[in-house]
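Engineer: I'd like to go over a predicted model; first the sequence, then the structure.
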Amino acid sequence: MPKLVVVVDDNPEILSFLKIILEKNGYKVITSKSGNEALHILENVNKIPDLIISDIKMPEMDGYELFTKILENEDLKNIPFIFLTALNSEEQVLKGKSLGVDDYLTKPIKKKDLLAVMKGKLKRATFTSKPISISEDLNIELDDIALNLQDKPQTLLFLMKWSEDYGARLQFLFPKNLGSSEVQNLGQRLMQTAMSLRNREKDSEKLPIQGGVSVDLKSLHQKAYIYFDTIQNNDIYMMAVVTPKLNYNNILELKKTFKKMFLKMKQSKTFTVESYWKRIFYILNTT
């Protein structure tokens, strides 16, 4: 089913330009010439849109106010949002970031940039849309993972990377010979957990942009600890260990170890993930 995109701009030429490009690339498009009209459309549309693209400077209701109104609506607040902004408008970008918008398209809009930003935004939204139950101590349950661990080592180590350009990718897996689609799917779901926590930080001061969380993989009878952080260029990295047993002391020591690894990555220092494997294995078997 085509993704539904709402485009808001008081310039009819820009609306027409964006509508033509998006429809040619398989999107279904609803256009609106004002913030008030867009809000009315959003509150009465049959299908919740997959993405909103809005100009900032508009009469009556500008893009900032539209975005704020959307955040106040429980049915609409999770729709990905992209601002259109004029060239060299640093003040507009800073104000948008203070509201929680982190994606912008600069006018005049280039087709390649438009499609790339939309693709990244929609990938992240899809990746983080599956429900996850979070308790106050940040312990998460994932009970729909399918993975055959028979005749395989019971402890796995993942390094995943999330980029706006291509979504989630596996950077490292130990043991290396377990790169099956099932194992990679497990890494994807753990990365989804990290991204969900990071995105929900906007709605709760309890959830950090970087940090760790324990995960109960019920269907696998396994536990996991994941640690995530932004390294550079807004790329988010996640380190995760999956193991049969995980206690509080394990988690404390794993967090210290992962922090050291991420610090080296931030400082662009050379190191290998393998060099930390013995330390991680020691933590899991002695603490």
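Structural biologist: That came through fine.
Engineer: could you use CA atoms for every contact and neighbour count after this?
Structural biologist: OK.
Engineer: where does residue 140 land in three-state SS?
Structural biologist: strand (DSSP: H, G, I helix; E, B strand; the rest coil).
Engineer: quick one, helices of the stretch 101-250 of the chain?
Structural biologist: Per DSSP state H, counting those that start in this stretch, the stretch 101-250 of the chain carries helices over the ranges 111-127, 181-200, 248-266.
Engineer: out of those helices, which gets nearest to residue 279?
Structural biologist: Across the helices of the stretch 101-250 of the chain, residue 279 has its closest neighbour in helix 248-266 (8.1 Å, Cα to Cα).
Engineer: list the buried residues of the closest one.
Structural biologist: By 16 or more other Cα atoms under 10 Å, the buried positions in helix 248-266 come out as 250-251, 253-255, 257-259, 261-262.
Engineer: just put the residues you listed in TSV and tack on distance to residue 48.
Structural biologist: Formatted as TSV, the buried residues of helix 248-266 follow (distance: Cα to Cα, whole Å):
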residue	distance to residue 48
250	43
251	40
253	44
254	41
255	39
257	42
258	39
259	39
261	41
262	38
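Engineer: alright, now check it against this:
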Amino acid sequence: MEQILVVEDDTVVRENLRDLLESEGFEVLSAENGDEGFKIAFEKLPDLILSDIRMPIVSGFDMLKKLQDNITTSDIPFIFLTAKVEHDEIRKGMTLGADDYLLKPYKRNDLLSAIDARLKKKRKIRENVELFKFSVVKRVQHELRTPLISILGLSELMLENIGSLTHEELSEIANKILDSGSRLLRRVEKLLVYVDLLLDESSPETRSKINENEYQVDQDFLAARLSETAAIFNRTDDLAVAFENKLLVITDLHFEFILKELLENSIKYSKQKSAINITGRSNGKYFITTVKDAGIGAKSIDAEKIGVFNQFGKEGETKEGLGLGLTIVKKIVELYGGYIKIESKENSHTIFEFGILISKEKI
């Protein structure tokens, strides 16, 4: 049974709401003010909160701010019920993280529809999180175990033969341990980035402020950073980079993550001494970045099929693996209102193109 917390200082209104919601099969909690409401929400973690705005001791706005500031309660769907509301108050509530407003006197069907919409959304988020957790348990065991077993096995080999190994043999083992440790770290870091993106997607406050992020594209800086990545794989001479300098609606962390991930993908699926070209230009609305390689390609790749733990094989079909990289790229681009396209031709090339909105101040 889903649980709804009603926060309302008017006893009659509060009890009427209780009767209505209980008749629809909900379990109802109630509070007389925002202070009491926050305490109950923190303790019981209801599935949804209905709250008045103007209340004694702690207002609905102040209670919502406390809920959003607490990681335990920040994802609880929140609907304001109020007799009168001004435009500025709506903006304030939405900025704080409210999901909806209903004006008193509200119709029964309008209230139930608003509740149903928010609860369905929460169920969907919960299902996605559970699916992700299941996928993590199923796939990560192998993907993280592989480099970890290598680290443990090589360390044991070195310890058992420490007295007989030459300097060159010790150096070789140490380098293999370092390589396995680096691969393990990269996979864990990708998992953490993905979890952060899931949290951003489910946070109304984060989504409402997404367009406030800005990143200044700098040709020289990006060329240097991408060259560092290419150097790890001895592909510096294969890389060509050309960017227009523009101000974008995205964070530096996210934009640079996309570029690095797509570059590593191109390196992985192309041969040494084959060209990798990365360009970025403006079309007025979007900053369009393309990453093109002369690699193995595939018959067809659909950007819509990019998903957790899927990697693209030679035939454009998915295969099992920790394919978080492209999933993260897609989620980042969508988070900022952009787009991503993929063109691939078998035994010829693959082109990743993504567009990020340009800051209106610099268009």
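Structural biologist: Alright, I've got the coordinates. Here the structure is a predicted model, which means the values were calculated and not measured.
Engineer: using CSV, lay out the helices of the stretch 101-250 of the first structure together with distance to residue 85 of the first structure.
Structural biologist: Formatted as CSV, the helices of the stretch 101-250 of the first structure follow (distance: least, Cα to Cα, whole Å):
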stretch, distance to residue 85 of the first structure
helix 111-127, 13
helix 181-200, 23
helix 248-266, 31
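Engineer: OK, contacts around the residue nearest in space to the middle of the second structure?
Structural biologist: Nearest to the mean C-alpha position of the second structure, counting by Cα atoms, centre = their mean, stands residue 197 at 1.5 Å. By Cα atoms under 8 Å, 6 or more residues apart in numbering, residue 197 of the second structure lies in contact with 328, 331-332.
Engineer: quick one: which of the residues you listed sit in helices?
Structural biologist: 328, 331-332 (DSSP state H).
Engineer: now the buried members of the residues you listed.
Structural biologist: 328, 331-332.
Engineer: wait, which of those is closest to residue 43 of the second structure?
Structural biologist: Once Cα to Cα is applied, the member of those that ends up nearest residue 43 of the second structure is residue 331, at 32.7 Å.
Engineer: quick one: contacts for the closest one?
Structural biologist: residue 197.
Engineer: correct me if wrong: residue 169 of the first structure contacts residue 161.
Structural biologist: Yes. Counting by Cα atoms under 8 Å, residue 161 is a contact partner of residue 169 of the first structure at 5.4 Å.
Engineer: these two: which has the busier surroundings?
Structural biologist: residue 161 (22 against 16; other Cα atoms under 10 Å).
Engineer: check the gap between that one and residue 251 of the first structure for me.
Structural biologist: 21 Å (Cα to Cα, to the nearest Å).
Engineer: still on that earlier bit, now the ones in helices among the contacts of residue 197 of the second structure in a markdown table, with distance to residue 168 of the second structure?
Structural biologist: Shown next, in a markdown table, are these (distance: Cα to Cα, whole Å):
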| residue | distance to residue 168 of the second structure |
| --- | --- |
| 328 | 40 |
| 331 | 45 |
| 332 | 44 |
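Engineer: related to what we said a few turns ago, wait, which of the helices of the stretch 101-250 of the first structure is closest to residue 144 of the first structure?
Structural biologist: helix 181-200 (9.9 Å).
Engineer: now the closest one against helix 111-127, angle please.
Structural biologist: 100 degrees (axes from the mean of the first three to the mean of the last three Cα atoms, to 10 degrees).
Engineer: in helix 181-200 of the first structure, what's buried?
Structural biologist: Buried, per 16+ other Cα under 10 Å, within helix 181-200 of the first structure: 183-200.
Engineer: and what of stretch 83-99 of the second structure?
Structural biologist: 93-99.
Engineer: which outside residues touch that stretch?
Structural biologist: 61, 64-65, 68, 77-80, 100-101, 103-105, 118, 203-205, 208.
Engineer: from the residues you listed, which land in strands?
Structural biologist: 78-80, 100-101, 103 (DSSP state E).
Engineer: can you turn the buried part of those into a PyMOL selection?
Structural biologist: Of these, the buried ones can be selected in PyMOL as follows, counting by 16+ other Cα under 10 Å:
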select buried, resi 78+79+80+100+101
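Engineer: closest one to residue 122 of the second structure out of the ones in strands among the contacts of stretch 83-99 of the second structure, please.
Structural biologist: Once Cα to Cα is applied, the member of these that ends up nearest residue 122 of the second structure is residue 78, at 11.1 Å.
Engineer: from residue 243 of the first structure, how far off is the counterpart of that closest one in the first structure?
Structural biologist: Matched to the first structure by TM-score structural alignment, residue 78 of the second structure sits across from residue 81. Separation of residue 81 of the first structure from residue 243 of the first structure (Cα to Cα): 38 Å.
Engineer: also residue 195 of the first structure?
Structural biologist: From residue 195 of the first structure over to residue 243 of the first structure the distance is 21 Å, taken as Cα to Cα.
Engineer: now do the helices in the second structure.
Structural biologist: 11-23, 34-44, 60-69, 87-96, 108-135, 141-160, 167-201, 204-208, 219-232, 252-268, 324-335.
Engineer: residue 54 of the second structure is nearest to which of the ones you listed?
Structural biologist: Residue 54 of the second structure sits nearest to helix 60-69 of all the helices of the second structure, at 6.3 Å, using Cα to Cα.
Engineer: could you tell me where the closest one falls in the first structure?
Structural biologist: The aligned range for helix 60-69 of the second structure is 63-72, by TM-score structural alignment.
Engineer: how far out from the middle of the chain is that stretch?
Structural biologist: 21 Å (Cα atoms, centre = their mean, to the nearest Å).
Engineer: burial of the nearest residue to residue 31 of the second structure once chain neighbours are set aside, as a residue count?
Structural biologist: Closest residue to residue 31 of the second structure apart from its sequence neighbours, by Cα to Cα, 6 or more residues apart in numbering: residue 7 at 4.7 Å. Applying other Cα under 10 Å, we find 29 other residues in the vicinity of residue 7 of the second structure.
Engineer: perfect, I'm done here.
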